[in-house]
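Pasting the sequence and the predicted coordinates here, then a few questions.
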Amino acid sequence: MKKTIKINREFITLGQLLKHVNIISSGGMAKWYLAEHTVLVDTEIENRRGKKLYPGSVVEIPNEGTYFIQSEEASTESIEDKK
């Protein structure tokens, strides 16, 4: 599955993306998930939940999907600021 994720700020973290796309249910699960599963960010294996994802980044998660990060102006799905 290929999906475009729109963000309305400069970047999001990999942990925030995993939660947004319902791969994990809480931010605390990100470290565990990344230790147990292969996640590629721009074709490189990534295991840091705090990895910053900017518009143009591509996140590939085998058996889950491929996610393209775009700025708010370029896509239809948004990750809202949660404060």
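Yep, that arrived.

okay, CA-based contacts and neighbour counts for the rest of this
OK.

I'd guessed residue 24 sits against residue 16; true?
No. Counting by Cα atoms under 8 Å, residue 24 stays clear of residue 16, with 9.5 Å between them.

Please enumerate the strands of the protein.
2-7, 12-13, 40-41, 44-45, 52-53, 58-61, 65-71, 78-79 (DSSP state E).

who touches residue 47 in this structure?
Shown in contact with residue 47 (Cα atoms under 8 Å, 6 or more residues apart in numbering): 31, 34-35, 38-39.

before we go on, here's another structure to hold up against the first:
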Amino acid sequence: MTSEPVIEVPIRDEAIKLGQLLKLSGLVEDGAEARELIQTGRVSVDGEVETRRARQVRPGSRVELPGAVMTVVRSEP
């Protein structure tokens, strides 16, 4: 278990691609940084290492990367 605070990232749709989520959260500067983190196995979704940028992440999912933990929530309309 990590000691980082959990950041809630609201999304409007039913799901979002993992790479887009990292950019939306502001935890990475751009798509290249997101790709690097994901492809090198430094991102996990719901406790499992994920290496696909296009992985669909849904509200309720927990995403961890070095120095940060986030949960995906559905934004209010």
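That came through fine. The shown structure was predicted, so the numbers you read here are calculated from the model rather than taken from an experiment.

related to what we said a few turns ago, compare the contacts of residue 47 of structure 1 with structure 2 and list the ones that remain.
Contacts conserved in structure 2 for the contacts of residue 47 of structure 1, using both residues aligned by TM-score structural alignment, their matches' Cα atoms under 8 Å: 34-35, 39.

which among those residues gets closest to residue 48 of structure 1?
residue 34 (7.2 Å; Cα to Cα).

was I right about residue 3 of structure 1 contacting residue 61?
No. When contacts are counted by Cα under 8 Å, residue 3 of structure 1 is not listed as touching residue 61 (11.6 Å).

related to what we said a few turns ago, higher neighbour count, residue 24 and residue 16 of structure 1?
Higher neighbour count among residue 24 of structure 1 and residue 16: residue 16, with 20 against 17, using other Cα atoms under 10 Å.

Aligned against structure 2, show me the partner of that one.
Aligned counterpart of residue 16 of structure 1 in structure 2: residue 20 (TM-score structural alignment).
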